[in-house]
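Enquirer: Following is a predicted model, sequence given first.
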Amino acid sequence: MDRLHLMTVFVAVAEEESFVGGARRLGMSPPAVTRAIAALEDRLRLKLLDRSTRHVRVTEAGQRYLDDARRIIAEVDEADEAAAGINAAPRGHLSVTAPVLFGRMYVMPGIVEYLQRYPDTEVSTVFVDRVTNLLEEGLDVGVRIGELPDSSLRAIAVGHVRRVICVAPAYLERHGLPRTPEELARHTIISATGSSAAPEWRFLRDGTAQSLRLKSRLTVNSNDAAIEAARLGLGVIRLLSYQAAPALEKGDLQRVLAEYEMPPLPIHIVHRDSRHGSARIRAFIDLMAARLRAEPALNCASQA
């Protein structure tokens, strides 16, 4: 069998963690997929997949081969697109990652527009509140909030957000307005998404960053849940400004201690470097960058 075809089958099975799922993705029969994997393992003289009645997992050798196979397939696809011409219509599969709430609020509408505009494309998403490794996880494009570490990724700036302190008007009526960061120690604190029971919040005072460790009364692993608890008047929450924007606009939450906020955090679209560039990646980045730059909630660098 063609080696590139075998690689493609292996990547599909590994990513779906299922022979049936890989077959469905490729439009092949499960027996044909099984034969392809067997032929690839025979060619390499390596066991690439561990099979059980419930799961399919890549072996250690299989993980290394998976990373290389993804890169090779991507380069072949990009070479085909380059040969077809710079104006070729986007086609093929695109994988996108972003933070969970940001992905739902801002990336998913862009993905829907992209799929409607380019009918020969497919998109898969990884919306998680952690920094993903695009190369190791086989992802094409990501959205990053915060300063970027040095890397081989290309980055396009699309906006800024701030960390803001918010409370519900009903909470303020009962407990009063905190006027300095230190006064937060007397208030009920809500922490979201991976925060410890004693989160460390940073503030800017006279041009100097200061940290304040606070004890949370409620800690949740979902920004949506934390926002709901704050909206219902439980306590004080720290959010990224885009997360708070809908509730602030409705008046469900109120921003406090704005004069102590840290400098804004940049938002970037990042993608893997490429010799040829990909029509599907270029088109998606252009569309998404235009949408994000037009969002008022994502361009708050100058707001107090």
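Expert: Yep, it's here.
Enquirer: drop to CA atoms for contacts and neighbour counts, all remaining ones
Expert: Will do.
Enquirer: hang on, R144 in a helix?
Expert: No - applying DSSP: H, G, I helix; E, B strand; the rest coil, one finds R144 to be strand, outside a helix.
Enquirer: one more structure, for comparison:
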Amino acid sequence: MSFGRLHIARAIPEFLSQFPDLKVDITLDDASVDLVQGGYNLAIRIADLPDSSLVARLLAPSRRVVCGSPGYFRRRGVPQRPDDLRLHDCLSYRYLATTGSWPFKKGQKTWNIPVIGSLSANNGDVLLAAAAAGTGLVLVPTFMVEQQLRSGALRPVLTTYSDSGFSIYAVYPHRRHVIAKVRAFVDCFAERFGPAPYWDEALSMARGPEEN
């Protein structure tokens, strides 16, 4: 839901101004839905997509970063490498298949770090609020944490490591001819987000955990 609230909703007015004859009906839900049974024209999915009967159009990459509040780092210290996360309170997103571990990669080396924490939730905004309050660390998509990184409420760590990564796709059922309104919607958002999405700028500008 967070991507829809933060980025799709922000772009809808511009899309409707370009296509004033279209009507948009949006449902926000973190759970995967059956497009055909639900009567949906398309969905936005952030995942490593399995093979399916759906057509998938890449809209943007989705990088994840470990973040915590300045107060948390003063109290618990700053992890310098993925293995250090075993000693930290790591807040988990329940819908991920890897809820109990966080994956990282650097060069040819990979880690799959078991993590534990005081809070898990099926909503990323709950985890972000807890992290900003100093409860623990979160592994969160950069599209969710743009404003917190810009303000300094959350600080990134382990930025020289990457996680396994997901991508943001528009998916829609196979049809002989793609419905014009679906093509217009997908083209608009693919152009708006792209291979270097605007929200990643906040990560490059973010202060480190020990900076004032």
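Expert: Arrived safely. Since this is a predicted model, take the numbers as computed values, not measurements.
Enquirer: Just the TM-score for the two chains, thanks.
Expert: With the length set by TM-score structural alignment, normalised by the length of the second structure, the two chains reach a TM-score of 0.82; 201 aligned residues with a C-alpha RMSD of 2.5 Å.
Enquirer: in what helix or strand does the residue mapped onto F15 of the second structure from the first structure lie?
Expert: Here F15 of the second structure is matched to Y114 in the first structure, going by TM-score structural alignment. Applying DSSP states H and E as the criterion places Y114 of the first structure in helix 108-117.
Enquirer: To what extent does the helix or strand just after that helix diverge from the second structure after superposition?
Expert: Next helix or strand after helix 108-117 of the first structure toward the C-terminus (DSSP H and E): strand 121-127. Following the fit onto the second structure, the mean deviation recorded for strand 121-127 of the first structure is 1.9 Å by mean C-alpha distance after the TM-score superposition for the first structure.
Enquirer: Pull out the buried positions in strand 121-127 of the first structure.
Expert: 121, 125-127 (16 or more other C-alpha atoms under 10 Å).
Enquirer: just the helices in the first structure please.
Expert: Using DSSP state H, the helices of the first structure run over 3-16, 19-26, 30-44, 60-84, 100-102, 108-117, 169-175, 223-231, 241-250, 279-293.
Enquirer: Any chance of these in CSV with mean neighbour count and distance to L204 of the first structure as columns?
Expert: Formatted as CSV, the helices of the first structure follow (neighbours: other C-alpha atoms under 10 Å; distance: least, C-alpha to C-alpha, whole Å):
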stretch, mean neighbour count, distance to L204 of the first structure
helix 3-16, 20, 44
helix 19-26, 18, 51
helix 30-44, 16, 57
helix 60-84, 16, 43
helix 100-102, 17, 25
helix 108-117, 15, 34
helix 169-175, 15, 23
helix 223-231, 20, 23
helix 241-250, 18, 16
helix 279-293, 18, 26
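Enquirer: which one is H268 of the first structure nearest to, not counting chain neighbours?
Expert: A157 (4.4 Å; C-alpha to C-alpha, 6 or more residues apart in numbering).
Enquirer: what do we get in the second structure for that neighbour?
Expert: A157 of the first structure maps onto L58 in the second structure, by TM-score structural alignment.
Enquirer: so who does the counterpart of I113 of the second structure in the first structure touch?
Expert: Aligned by TM-score structural alignment, I113 of the second structure pairs with L212 of the first structure. Shown in contact with L212 of the first structure (C-alpha atoms under 8 Å, 6 or more residues apart in numbering): 181-182, 200-203.
Enquirer: which of those are buried?
Expert: Judged by 16+ other C-alpha under 10 Å, buried ones among those: 181, 202-203.
Enquirer: Which residue of the second structure sits opposite V33 of the first structure in the alignment?
Expert: Per TM-score structural alignment, V33 of the first structure is not aligned with anything.
Enquirer: quick one: V33 of the first structure and V13 of the first structure, what's the gap?
Expert: For V33 of the first structure, the distance to V13 of the first structure equals 8 Å [C-alpha to C-alpha, to the nearest Å].
Enquirer: what do those two both touch?
Expert: 19, 22-23.
Enquirer: If we only consider these, which is nearest to D224 of the first structure?
Expert: Nearest to D224 of the first structure, judged by C-alpha to C-alpha, of the shared contacts of V33 and V13 of the first structure is G22 at 33.2 Å.
Enquirer: Does that closest one touch P31 like I think?
Expert: No - counting by C-alpha atoms under 8 Å, G22 of the first structure does not reach P31; the two are 11.2 Å apart.
Enquirer: if I line the two up, what does V256 of the first structure land on in the second structure?
Expert: Residue pairing (TM-score structural alignment): V256 of the first structure is matched to V157 of the second structure.
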